[in-house]
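In: sharing a model prediction with you, sequence too.
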Amino acid sequence: MKLPPAAAIPARHFKPLRVANPVAYLQRKAAMSGATLPEVPSFATLALTTTPTVSTSFLGLAFPDSQCGPGCEPPDTQVAVGPNNVVEVTNIVARIFDKSGTLISTLNLNSLFDVDPSIFSSDPRIRYDTISNRWFISFLIFDNADINMAQNGSFYLAVSSSSDPTQPFYIYNFETLGAFPDQPSLGFNDDKVVTGGNSFSCSPTNCGDVTLPYLGMEFIVWSKADLVAGVGAPAMDFYPADEDPSDFGVQPATSRSSTSTLFMLSDDEYSTQNHVTVWSVTGVPGPDAGSSVATTVLPIATYSDAPLAPQKGNSTNPIDTGDARLENAIFRDGLLWGTGTAACTPLEDSVTRSCLQ
């Protein structure tokens, strides 16, 4: 299917469930009809012409450090860098280094988020925000130690009280009834923070059943000012899982330059694989109009899922490089960058490889 030009595709607008307290729904909705699609950032294609110089290297968390027992894989490794520190998170462990690689501390994420260590938890993400000078960590937690008995999932969010990751964090959570937000994403701009996830049904009592239906992307828009200030009940808008049941893996952008619009990016990695969708989140959760979301679709060159990658020294055990969903998004200086995995044949090669897109 050939997509028409982006300008010919009408924008879609979404209405959130307005939530003032992240622990309980207050069930009031904002009227947002007639919203105008914000300006969509430019897209750029860049050929890598130079190789960055490595100033130092050091070992991160290894499997014995995982603290989650045998079979705890994949490790879901995430790394962020602040003014003075490098912080790595895996399934349930965080480790803080200085920039020379000296180990400062190791902490269990269940302890950080103050949850029962027997409860199933996973999929952390960590970002350092250069605008607010704060660390943000998102986390997925179920309501049962046994994923096959879980009925609900929860978004958890930790926000540092300073630019020093060894200092206390403010902790927030939001329960998603009857569903769980798989692989929670995390992004922010000047005045908003978004945590989102690929929502799967837990009906009736089994979040671990891979045959249960995919419900769509769900996400929360948080007031960044409230989070940074450590407000006990920050203003937030919840956008339920039917926002877009076709795209998969909507990634909120980490904004590295000032913008009043928080952009998100997704692709249709299960179907036509020839477009991306730009989500524009405007407004701020609170007692007034709150946030609103609009989308526009942009055609790109058709892509396909990456093949298995050969593993050096073990030809019988190839590496699963995943599918073609987007993994990350960055906004900076008017450009929106998205990354994912796709198949390609490199120059001077005749074999289809797993490549960065």
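Out: It's in.

In: going forward, measure contacts between C-alpha atoms and count neighbours the same way
Out: Fine.

In: what's the neighbour count on the residue lying closest to Ser105 once chain neighbours are set aside?
Out: Nearest non-adjacent residue to Ser105, counting by Cα to Cα, 6 or more residues apart in numbering: Ile96, 5.3 Å away. For Ile96, the neighbour count with other Cα atoms under 10 Å is 22.

In: second structure follows, compare the two:
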Amino acid sequence: MLIRRLIISIIILGNLFVAIQPTVSAQQTLGNGSSTNTYVVNESSSLHVTHIGEVSVSNLPRVSHPASGGMFVIPFHPKDPVSYAADKNHTEVVQSTTSFAKITAAPSTSAKITAAPSTFTQASSSPASITAYPQFDGINEGQSSCGCTPPDVQVAAGTSYVVEMVNTEEEIWTKTGTLVSSISLSSFFGTGTDSISDPRILFDSLSGRWFASMLDITTNSVVIAISNTADPTAIWTLYSINFGNCADQPYIGLSDDKFVISGNDFGLGCNSPFQGAEYIVINKSSLLSGSPLTSSDYKFFGPNIGEFAVRPVQNLSSNSTLFMVSDDGTSSTNLYFYKIVGSTPNVSIQKITLQINPINNPLNALQKGTTVPLDTGDNRIEDAVWFKQRLWLTLNDGCTPSGDLQSRACVRLTELNTTTSSVLQDFDIAKPNFYFFYPSLSIDSNSALNVVFANSSANNYPSIMFTAQTLSDPANSVEPLQILKTGTAAVTFLSSQTGGIARYGDYFGSGVDPSNPAHVWMAGEYGSTASLWATHIGNTNAIPVANAGLNQTVTSGSTVTLNGIASSDSDGDPLSYSWTQVAGPAVTLSNPNSSTPSFVAPTVTSSTILTFKLVVSDGIVGSNPSTVSVTVNPPTCGVSLSQTTITYGTVKPGTTPVNATNNPTNLSNTGSTTSTLTVSAGNWTGVGSTVFILVNETAFATSPITSSVIPTHLNLNGNPVTILSNFVGMSTIQTYWQLIPKLFHTTTGTLTQSMTFATSC
């Protein structure tokens, strides 16, 4: 049940209501537009916690999902019904007077996302880095024994199972989507025929236990359940917390040593005016022990009429401080940040006021196929989690997307640094013509934010969307939005009982998978033709990234090894590899399903490019392809001559040197492939010499050489000498080296050369 805006700021003292008093005489300015108070409270003796006992899920009767009987709308309880109605009616007037004739078909999900109030962009134009698998349908209206709307959707994952709670039903699934158990929450919480609502569930990886809660409207209490082990199908221990009032929409959160449950107090079965926000801090280890609690194990705070919808935070990494957040459900710029420190019963709470962008109540959402709008709720905080000094929270906001004509329902995301008590990011997810609402979020082990929320438009049925912000994404941006489940029908269930507005929400759920904390499970409501409302469950999964390695240049006949070892998966899932050739002369890859397949470069007569594609998979989804090019050049053939010492003159190998002249001289070396030639030294000037080398075309090959021979590495006294290459066809099988020196008297030196005779084959 939703309780709307906070307007009243006075403190009401009643039989069970104790005002929170500041312990300091003045506020302490913190900077960054924030202020802080430390509060204490006297506990009322009529508020207590009762140990109910244990319940074995395996012994509970299974729900056979008969057709539900009388159908009804879960009551809606704003704090100030008159102010809330005026606020919503104002947005309805804006909606009805805006020309929708200009609105065309909804943009595709790949269109650029815009937002207000802060600059919000899509993280990149590249494909999204996450997907959702496995996914499966959860509880729907046809399976609900209460016959009520809207569905309050909650989901959490443990080491082996996924648990969904919706209104008065619970289903337990394997992580592949096989239904294990379906039970009534009245049986599970032991509430009998009492009126119950607003289930919550989470899995605490730090203790390896499940925590759940349910509002019992009949008894003005909240029942909490703690599993005795990590198995949700086994035994749980139950406690009943007497709030003294109807604690509407209770929230739960925990740290290393504390468990907190909060609620918005209304009297007379949630049918009287708002009494204030109330929360209780309980010793976590005492709950885990399963024993009855004593007064030293817990401490009540409130109810305080000046607070509303105070949301405890789930710590996803180790920390004894338990955080809470609230925006008071009002249209303002204040965000209230709470730190609960100490051990029960001597805990203290520090409350810090931070400034954020203005928040507003969201416009009710249009949907395809009907004039009945969807109730998008108010702007209270919908979800909040903490991981490694970062606290993310989310809520419904009213904003005007960039390029739009009017206000829409938007998803606000705000990140806090809990060490410095400062705001790091604060922006809306919004899109022209679209409505986004009822967000839930979690943070995976890679510190990536994962968000799920509802969406609809005049051209789209109510559906479920999700997105993420990874550490590599810019601030105030998210990955491309993706559809988790596409709606197939409008949701109009019992709208005639609520002034022609269809109740939706009241909240979605999400939770990290402790077996693979890089994955987040999420669930929400969508429009289904199979039932009056339906829910869907999915698991986020990072899309692996293929890396086919660097481009290569090789010679015909070479063995080439491709290298995909740099491919990655941010979830840490093991990868499989699939290589295929997409261009160039066909070759055979050895082991194309390995990270480093190889092949023999084909014979080519000119430079040729071969292209290969790599796709990797984490066993859930394949990557986008990565390609690599291999350039194959013709082979290099010929004979290498060893380093040759030439003393200037004309001799045959091994003969006595002869003094040189300036005339061209021939040196013949018959039938040899490697020659050491000696010519007597003379007096030369400088090193800028030119040497012509003529080589018989059949000298060093079994078939005629068809292109010129290129000698290299000619030096005089260690200095390079310019070489001009010239080819002269000879008819005899001899090698002729014709040296034409242009060196003159001044320097005595030794001319050394190391030549490679290279040619195409």
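Out: Received the coordinates, thanks. A quick note: this is a predicted structure, and the numbers were derived from the prediction, not measured.

In: what's the lengthiest helix in structure 2 aligned against in structure 1?
Out: Looking across structure 2 with DSSP state H, the single longest helix is helix 81-97. Counting by TM-score structural alignment, helix 81-97 of structure 2 falls onto no part of structure 1.

In: that helix: which residues count as buried?
Out: Within helix 81-97 of structure 2, the residues that count as buried by 16 or more other Cα atoms under 10 Å are 84, 87-88, 91, 95.

In: got it, and stretch 31-48 of structure 2?
Out: By 16+ other Cα under 10 Å, the buried positions in stretch 31-48 of structure 2 come out as 34-41, 43-44, 47-48.

In: likewise stretch 115-131 of structure 1?
Out: Judged by neighbour count using 16+ other Cα under 10 Å, the buried positions of stretch 115-131 of structure 1 are 119-130.

In: what's the closest of these to Gln311 of structure 1?
Out: Closest to Gln311 of structure 1 out of the buried residues of stretch 115-131 of structure 1 is Asp123 (24.6 Å), distances taken as Cα to Cα.

In: sec struct for the alignment partner in structure 2 of that closest one, please.
Out: Aligning on TM-score structural alignment places Asp123 of structure 1 opposite Asp198 in structure 2. Assigned with DSSP: H, G, I helix; E, B strand; the rest coil, Asp198 of structure 2 falls in the strand class.

In: so Asp198 of structure 2 touches Asp152, yeah?
Out: Yes - between Asp198 of structure 2 and Asp152 there is a contact under Cα atoms under 8 Å: 6.3 Å.

In: who touches both of those two?
Out: Residues touching both Asp198 of structure 2 and Asp152 by Cα atoms under 8 Å, 6 or more residues apart in numbering: Asn167.

In: list the contacts of the counterpart of Ala94 of structure 1 in structure 2.
Out: Taking TM-score structural alignment, the alignment pairs Ala94 of structure 1 with Glu170 from structure 2. Going by Cα under 8 Å, 6+ apart, Glu170 of structure 2 touches 163-164, 182-185.

In: 7 Å - rerun?
Out: Taking Cα atoms under 7 Å, 6 or more residues apart in numbering, we find Glu170 of structure 2 in contact with 164, 182-185.

In: and Gly253 of structure 2, how many residues sit next to it?
Out: Using other Cα under 10 Å, Gly253 of structure 2 is surrounded by 24 other residues.

In: what helix or strand is the closest residue to Ile201 of structure 2 other than its chain neighbours located in?
Out: Once flanking residues are discounted, Ile201 of structure 2 sits nearest to Ala212: 4.2 Å by Cα to Cα, 6+ apart. Using DSSP states H and E, the element containing Ala212 of structure 2 is strand 209-216.

In: now whichever helix or strand comes after that strand: which residue numbers in structure 1?
Out: Downstream of strand 209-216 of structure 2, the first helix or strand assigned by DSSP H and E is strand 221-227. Residues 154-160 of structure 1 are matched to strand 221-227 of structure 2 when aligned by TM-score structural alignment.

In: ok, residues contacting the matching stretch?
Out: Defining contact as Cα under 7 Å, 6+ apart, one finds that stretch 154-160 of structure 1 is touched by 134-142, 168-176, 180, 227-228.

In: one step back: can you put the buried residues of stretch 115-131 of structure 1 in a markdown table and add distance to Pro252 of structure 1?
Out: Putting these into a markdown table (distance: Cα to Cα, whole Å) gives the following:
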| residue | distance to Pro252 of structure 1 |
| --- | --- |
| Ile119 | 27 |
| Phe120 | 25 |
| Ser121 | 22 |
| Ser122 | 19 |
| Asp123 | 16 |
| Pro124 | 15 |
| Arg125 | 12 |
| Ile126 | 13 |
| Arg127 | 12 |
| Tyr128 | 14 |
| Asp129 | 13 |
| Thr130 | 16 |
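
In: report the two of these separated the most.
Out: Ile119 and Thr130 (32.6 Å).

In: now check structure 2 for the residue matching Leu17 of structure 1.
Out: Correspondence of Leu17 of structure 1 to structure 2, assessed by TM-score structural alignment: Glu43.

In: repeat that for Thr296 of structure 1.
Out: Thr296 of structure 1 maps onto Ile352 in structure 2, by TM-score structural alignment.

In: likewise for Thr176 of structure 1?
Out: Under the alignment (TM-score structural alignment), Thr176 of structure 1 maps onto Phe243 of structure 2.

In: how deep is the closest residue to its match other than its chain neighbours tucked in, by neighbour count?
Out: Once flanking residues are discounted, Phe243 of structure 2 sits nearest to Ser221: 5.5 Å by Cα to Cα, 6+ apart. The local packing of Ser221 of structure 2 (other Cα under 10 Å) involves 23 other residues.

In: kindly report the same for Met217 of structure 1.
Out: Counted with other Cα under 10 Å, the neighbours of Met217 of structure 1 add up to 25.

In: before we move on, what SS does it have?
Out: Assigned with three-state DSSP, Met217 of structure 1 falls in the strand class.

In: that'll do, ta.
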